[in-house]
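K.L.:
Show me how the following folds:
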Amino acid sequence: MEAVQLFPEGDCGLLAVCGERIDDRVGDRVTALDVAIRAARLPGVVETVPAFASLLVRYDPLLTDYDTLAAAVEPLTARTRVHRRLGGRVVTIPVCYGGDYGPDLAFVAQHAGLTEGEVIRRHTAPRYRIYMLGFLPGFPYLGGLDPALFTPRLQNPRTAIPAGSVGIGGQQTGVYPVVSPGGWQLIGRTPLRLFAPDRPLPYAAGDRIRFVPITAARFAELAQKEGTV
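P.N.:
Coordinates of the predicted model:
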């Protein structure tokens, strides 16, 4: 596997490119380097931001500079050359599929040539890796969607998607943690409050998400507890 490449990113960032594709092996390299840099507590580092195939390291330019940081990070990249799956949490997210909760489930089923029940079964089968968070606070970009469920985005995006909506966009699936415009096909919704400014997210990049189907009655019960009614 190719060596990790380091590049300056603006005036206070270092970008470590670990590969050129989206897969578990490259994702493991990103995660391993992220863990190594945070454990090293390098002077001036403000935060690390993992993505599909790269890691952004933000630093305080008053405390360090790119050359100094790159010299410290370069030896740590060697640790990503050994392929090993790093342990991450498995976060369970209950989802009520179809109906008002997933208005595009029928279209996804039609596009795939499957029944709605089979779409749900296939969607809940994997444990999806969280490659990165972005677009919205806490929006997880997930890998591992069954290719049979790949579905094109809406031609005309919605202006407001309910918080908790689970959608499919092209080759990916994800959850909208807050109300937002969006063009993904909505197949369900979770009653959980995934994002709140006063508490940490229930997941992070490198964790895995498992979707579990629930009934509308169970959705209402959990939504009452979560305050997401």
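K.L.:
Only C-alpha atoms from now on, for both contacts and neighbour counts.
P.N.:
Noted.
K.L.:
which ones are touching P8?
P.N.:
Neighbouring residues of P8 by C-alpha atoms under 8 Å, 6 or more residues apart in numbering: 14-15, 66.
K.L.:
Next, the buried residues of the lengthiest strand in the chain.
P.N.:
Longest strand of the chain, by residue count under DSSP state E: strand 90-97. By neighbour count on 16 or more other C-alpha atoms under 10 Å, the buried set for strand 90-97 is 91, 93-97.
K.L.:
Pretty sure G167 sits against G174.
P.N.:
Yes: using C-alpha atoms under 8 Å, G167 makes contact with G174 at a distance of 5.7 Å.
K.L.:
if we can go back for a sec, who does the longest strand of the chain touch, helix- and strand-wise?
P.N.:
If you count contacts as 3 or more C-alpha pairs under 8 Å, 6 or more residues apart in numbering; DSSP states H and E, strand 90-97 packs onto strand 185-189, strand 208-213, helix 216-226.
K.L.:
ok, then the element right after that strand?
P.N.:
helix 105-112 (DSSP states H and E).
K.L.:
Make TSV from the buried residues of strand 90-97 and add distance to Y128 to it.
P.N.:
Listed next are the buried residues of strand 90-97 as TSV, based on distance: C-alpha to C-alpha, whole Å:
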residue	distance to Y128
V91	10
I93	11
P94	14
V95	14
C96	18
Y97	17
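K.L.:
List the ones among the contacts of P8 that fall in helices.
P.N.:
Y66 (DSSP state H).
K.L.:
In the contacts of P8, which residue is surrounded by the most others?
P.N.:
Counting neighbours by other C-alpha atoms under 10 Å, L14 leads those with 24 neighbours.
K.L.:
Compute the number of surrounding residues for Q110.
P.N.:
Q110: 13 surrounding residues under other C-alpha under 10 Å.
K.L.:
now the other sequence, so there's something to compare against:
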Amino acid sequence: MSPRLRRCGDSAVLVELDGVEEVLALYEALAADPPPGVTDLLPAAGTLLVRFDGPRRREPVESAILRARPAAGRRATSGEVTVPVVYDGADLADVAALTGLSEREVVQAHTGTPWTVAFSGFTPGFGYLVGGDPRLRVPRRTESRVRVPAGAVALAAGYSAVYPRESPGGWRLIGRTPLSVWDLAADPPALLRPGMRVRFTETTPGTATGTMPGTATGTMPETATGTMPETATEIQTEVAPGRGEVRHG
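P.N.:
As a prediction, this is how the structure comes out:
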């Protein structure tokens, strides 16, 4: 089905698509070859917001969107990041039971296939990752936790994610990483950006470090993710330190 275009004021158009895969494909096509005048691309689960620099650009931009032919397959348009993970999350056993895999097979499935950041939401720096092993599709918890620690690695509804800060959350926790995925002192502040490829690697407590030029190194703490009190509310709290290794291209 063709994209549906809805005008948003004088300098943006909202492109409605059939699903997140179509959104990511169009995002990657436009990011690789932006139409003249486009200033920002904001993907979501079923839409792509395209911003441009004034009304005179509207018709050329809309025409370029309709002419775009997203390529089959997926490429990293914003670089690649490797995320070291200690797989000791509080919900690892539940994920194994829900998928019919052993806990070791869950870890192998999570690390065995690269993921791609489709879009960001919920809280700054929270990237929704798609394209992993389809066996890891599990539902959210029936009740959210009051606190999920920064760096928690989780699964829900076909997505994976790294919690950028301590916050409530209802995803299933399978591990933890020392990397910060949101840092206001960094440029850009989000480590995981739409179009970026993400590779998870297994590590052990006390040995996982993440480095990026010009930033501090994060070391994995010895504490476990643990089980938290429950609530259905999801809000945000504080930012955590540490950044990760990023490879561009």
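K.L.:
if we can go back for a sec, shared with the second structure, which of the contacts of P8 of the first structure?
P.N.:
For the contacts of P8 of the first structure, the aligned pairs still in contact in the second structure (both residues aligned by TM-score structural alignment, their matches' C-alpha atoms under 8 Å) are 14-15.
K.L.:
Tell me, how many residues neighbour the aligned partner of T207 of the second structure in the first structure?
P.N.:
When the first structure is aligned by TM-score structural alignment, T207 of the second structure is paired with R218. Neighbour count for R218 of the first structure, taken as other C-alpha under 10 Å: 15.
K.L.:
Return the residue of the second structure aligned against Y128 of the first structure.
P.N.:
Using TM-score structural alignment, Y128 of the first structure sits opposite W115 in the second structure.
K.L.:
got the contact list for that match?
P.N.:
When contacts are counted by C-alpha under 8 Å, 6+ apart, W115 of the second structure is found next to 129-132, 197-199.
K.L.:
I'd like those written out as CSV, with distance to L179 of the second structure added.
P.N.:
Formatted as CSV, the contacts of W115 of the second structure follow (distance: C-alpha to C-alpha, whole Å):
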residue, distance to L179 of the second structure
L129, 16
V130, 19
G131, 21
G132, 20
R197, 16
V198, 13
R199, 13
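K.L.:
how much space is there between D23 of the first structure and G143 of the first structure?
P.N.:
Plainly put, D23 of the first structure is 8 Å away from G143 of the first structure if you go by C-alpha to C-alpha, to the nearest Å.
K.L.:
Would you map the helices across the first structure?
P.N.:
Counting by DSSP H, the helices of the first structure are 24-40, 66-73, 105-112, 116-124, 216-226.
K.L.:
among those, which is the most enclosed?
P.N.:
Per residue and on average, the most neighbours among these fall to helix 24-40, with a mean of 20 (mean count of other C-alpha atoms under 10 Å).
K.L.:
quick one, that helix and helix 66-73 angle?
P.N.:
On the basis of axes from the mean of the first three to the mean of the last three C-alpha atoms, to 10 degrees, helix 24-40 of the first structure is oriented at 110 degrees to helix 66-73.
K.L.:
what's the spacing between helix 24-40 of the first structure and its chain's center?
P.N.:
16 Å (C-alpha atoms, centre = their mean, to the nearest Å).
K.L.:
Show me what it is packed against.
P.N.:
Using 3+ C-alpha pairs under 8 Å, 6+ apart: helix 24-40 of the first structure touches strand 45-50, strand 54-59.
K.L.:
Trace P164 of the second structure over to the first structure, please.
P.N.:
In the first structure, P164 of the second structure lines up with P177, judged by TM-score structural alignment.
K.L.:
what's that match in contact with, if anything?
P.N.:
By C-alpha under 8 Å, 6+ apart, the contact set of P177 of the first structure is 136-139, 163-165, 193-195.
K.L.:
related to what we said a few turns ago, for the helices and strands packed on strand 90-97 of the first structure, which one sits closest to T48 of the first structure?
P.N.:
Proximity to T48 of the first structure, assessed across those by C-alpha to C-alpha, is greatest for strand 208-213 (19.2 Å).
K.L.:
Check how far that closest one sits from its aligned residues in the second structure, on average.
P.N.:
By mean C-alpha distance after the TM-score superposition for the first structure, the fitted strand 208-213 of the first structure averages 0.5 Å away from its aligned residues in the second structure.
K.L.:
for that strand, packing partners?
P.N.:
Short answer (3+ C-alpha pairs under 8 Å, 6+ apart): strand 208-213 of the first structure packs on strand 90-97, helix 116-124, strand 128-133.
K.L.:
which outside residues touch it?
P.N.:
Contacts for strand 208-213 of the first structure (C-alpha under 8 Å, 6+ apart): 88-97, 120, 123-130.
K.L.:
If we use 10 Å, what do you get?
P.N.:
Strand 208-213 of the first structure is contacted by residues 87-97, 120-121, 123-131, 140, 142-143, 166, 174, 188-190, 203, 219 when judged by C-alpha atoms under 10 Å, 6 or more residues apart in numbering.
K.L.:
residues near T151 of the first structure, how many?
P.N.:
T151 of the first structure - counted by other C-alpha under 10 Å - has 21 other residues nearby.
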